[in-house]
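Q: what's the 3D shape of this:
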Amino acid sequence: MPHGTNSATTAPAAPATSGVKEQRVTKQRLAVSAALDELDDFVSTQELYRLLQNKGISVSLATAYRILQSLADDGLIDVLRNGEGEAVYRRCAVTGHHHHLLCRNCGKAVEVEAPAVETWAARTAAEHGFTEVAHTVEIFGLCPECTAKKAAGKL
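A: Next up, the predicted model:
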């Protein structure tokens, strides 16, 4: 596309009532979003970038980072740190605040709601005078399949 040509449109990234700012809807943003829709597991920016490249979709690594961060900031995807501390992303089936159980071996993720965690976090914050708090909880362990493999000596 010639320099200066704008193939992007502006559209809300989420319903207008959500308070989310409008984002430019570019081919790259649509490609990243579509790729996330096809994935079941969390994926790093590097992994997503390679997936897009293998499909012949031209998105720079820097653009992929920006788009993923924008989608996460808008609450359209989840971002968390894996066992190695790397940011990974996924479009989750559960909307609203939730937590994750993550397999240290295969990367399987399960979304969970944890009312006891919510109560504890609010109480702990209040006890220390904190307001407007937010939190994330990721619980790392072995999924049932990897636990069985380990018990059978195959892990």
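Q: from now on I want contacts and neighbour counts done on CA atoms only, so please keep to that.
A: OK.
Q: please, where are all the helices along the chain?
A: Here the chain has its helices, by DSSP state H, at 27-38, 45-54, 61-73, 115-127, 144-151.
Q: show me what the second one is packed up against.
A: Just to be clear, that refers to helix 45-54. Contact analysis of helix 45-54 by 3 or more CA pairs under 8 Å, 6 or more residues apart in numbering; DSSP states H and E lists helix 27-38, helix 61-73, strand 87-90 as its packing neighbours.
Q: got those as CSV, with mean neighbour count and distance to His99 columns?
A: Listed next are those as CSV, based on neighbours: other CA atoms under 10 Å; distance: least, CA to CA, whole Å:
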stretch, mean neighbour count, distance to His99
helix 27-38, 16, 19
helix 61-73, 17, 15
strand 87-90, 20, 13
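Q: kindly reformat these as a markdown table containing distance to Pro115.
A: Converted to a markdown table, the helices and strands packed on helix 45-54 look like this (distance: least, CA to CA, whole Å):
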| stretch | distance to Pro115 |
| --- | --- |
| helix 27-38 | 28 |
| helix 61-73 | 23 |
| strand 87-90 | 22 |
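Q: please name whichever of the helices of the chain is nearest to Leu101.
A: Nearest to Leu101 among those is helix 144-151 (11.6 Å), distances taken as CA to CA.
Q: now do the buried residues in that closest one.
A: Using 16 or more other CA atoms under 10 Å as the test for burial, helix 144-151 gives 146-147.
Q: check which helices and strands it sits against.
A: Against helix 144-151 (3+ CA pairs under 8 Å, 6+ apart) you get no helix or strand.
Q: one more, please, to line up against the first structure:
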Amino acid sequence: MLQKAHAAVGHIYTLVVVLIGWVFFECESLPVAWQFLRAMSGFAGQGFMDDEALYYWSTKGAFYAYQALARQMGLEPQNEADFRLEAVSDAFSGSLYSKSGYRLVQPDSIELDVPRAAQTYSVEFVDEQRRFRQDQAQPVC
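A: Got it, this is the predicted structure:
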């Protein structure tokens, strides 16, 4: 049992090191990396905990990180009221469950922030010279 717990801790440690390392690799300066890490951890002006829950690595935490990152990039983020929460799964077990064999974990739910207002957007793959629109499964060009 101790060996399985050790494996789980090792997986978590590796994940955290890779995530933090990615931030320093991806950001153009240390101050930007620090701000990004603060947003990821919930310390970017929103507070780490409140009366709702601990948001760390949750849908709400991701939304707060989006808002902090958008402000840092000089963009005006949308408000929480602009979205509705939609549950996509209530049986997500995650890496700890599937890789470590540790089965005492309760499943999590996965939720998406879906815009309330109709939005039109497209994704362009410049290198592949393809473009997709939100309602199309086939390339536009």
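Q: can you pull the TM-score for these?
A: After superposition, the two chains reach a TM-score (TM-score structural alignment, normalised by the length of structure 2) of 0.26; 66 aligned residues with a CA RMSD of 5.0 Å.
Q: that older thread, go through the helices and strands packed on helix 45-54 of structure 1 and name the closest to Ala11 of structure 1.
A: helix 27-38 (11.8 Å).
Q: mind listing what's buried along the longest helix along structure 2?
A: Longest helix in structure 2, counting residues (DSSP H): helix 2-26. The neighbour-count check on helix 2-26 of structure 2 (16+ other CA under 10 Å) flags 7-8, 23-24 as buried.
Q: which member of these is positioned nearest Ser89 of structure 2?
A: The closest of the buried residues of helix 2-26 of structure 2, once distances to Ser89 of structure 2 are taken by CA to CA, is Ala8, at 23.4 Å.
Q: wait, that closest one sits on Tyr97?
A: No: between Ala8 of structure 2 and Tyr97 there is no contact under CA atoms under 8 Å: 9.0 Å.
Q: tell me which stretches of structure 2 form helices.
A: Going by DSSP H, structure 2 shows helices at 2-26, 30-41, 59-72, 94-100.
Q: helices and strands around the first one, which ones?
A: The one in question is helix 2-26 of structure 2. On a contact count with 3+ CA pairs under 8 Å, 6+ apart, helix 2-26 of structure 2 meets helix 30-41, helix 94-100.
Q: save the buried residues of helix 2-26 of structure 2 as JSON lines, and put in distance to Ser122 of structure 2 too.
A: What follows is those, written out as JSON lines (distance: CA to CA, whole Å):
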{"residue": "Ala7", "distance to Ser122 of structure 2": "42"}
{"residue": "Ala8", "distance to Ser122 of structure 2": "40"}
{"residue": "Val23", "distance to Ser122 of structure 2": "27"}
{"residue": "Phe24", "distance to Ser122 of structure 2": "29"}
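Q: what's the first-to-last distance across stretch 33-43 of structure 1?
A: With CA to CA, to the nearest Å as the measure, the ends of stretch 33-43 of structure 1 fall 12 Å from one another.
Q: ok, longest strand in structure 2?
A: strand 83-92 (DSSP state E).
Q: for it, buried residues please.
A: Under 16+ other CA under 10 Å, the buried positions of strand 83-92 of structure 2 are Leu85.
Q: tell me which other helices or strands it touches.
A: strand 108-115.
Q: buried stuff in the strand it packs on?
A: Within strand 108-115 of structure 2, the residues scored as buried using 16+ other CA under 10 Å are 111, 113.
Q: can you pull out the residues in contact with it?
A: Counting contacts by CA atoms under 8 Å, 6 or more residues apart in numbering, the residues outside strand 108-115 of structure 2 that touch it are 59, 82-93.
Q: re earlier: list just the one of the helices and strands packed on helix 45-54 of structure 1 that sits closest to Ala125 of structure 1.
A: The nearest among those, by CA to CA, is helix 61-73 at 23.1 Å.
Q: ok, and what's touching that closest one?
A: Contacts of helix 61-73 of structure 1 from elsewhere in the structure, counted by CA under 8 Å, 6+ apart, are 28-29, 32, 45-46, 48-49, 77-79, 89.
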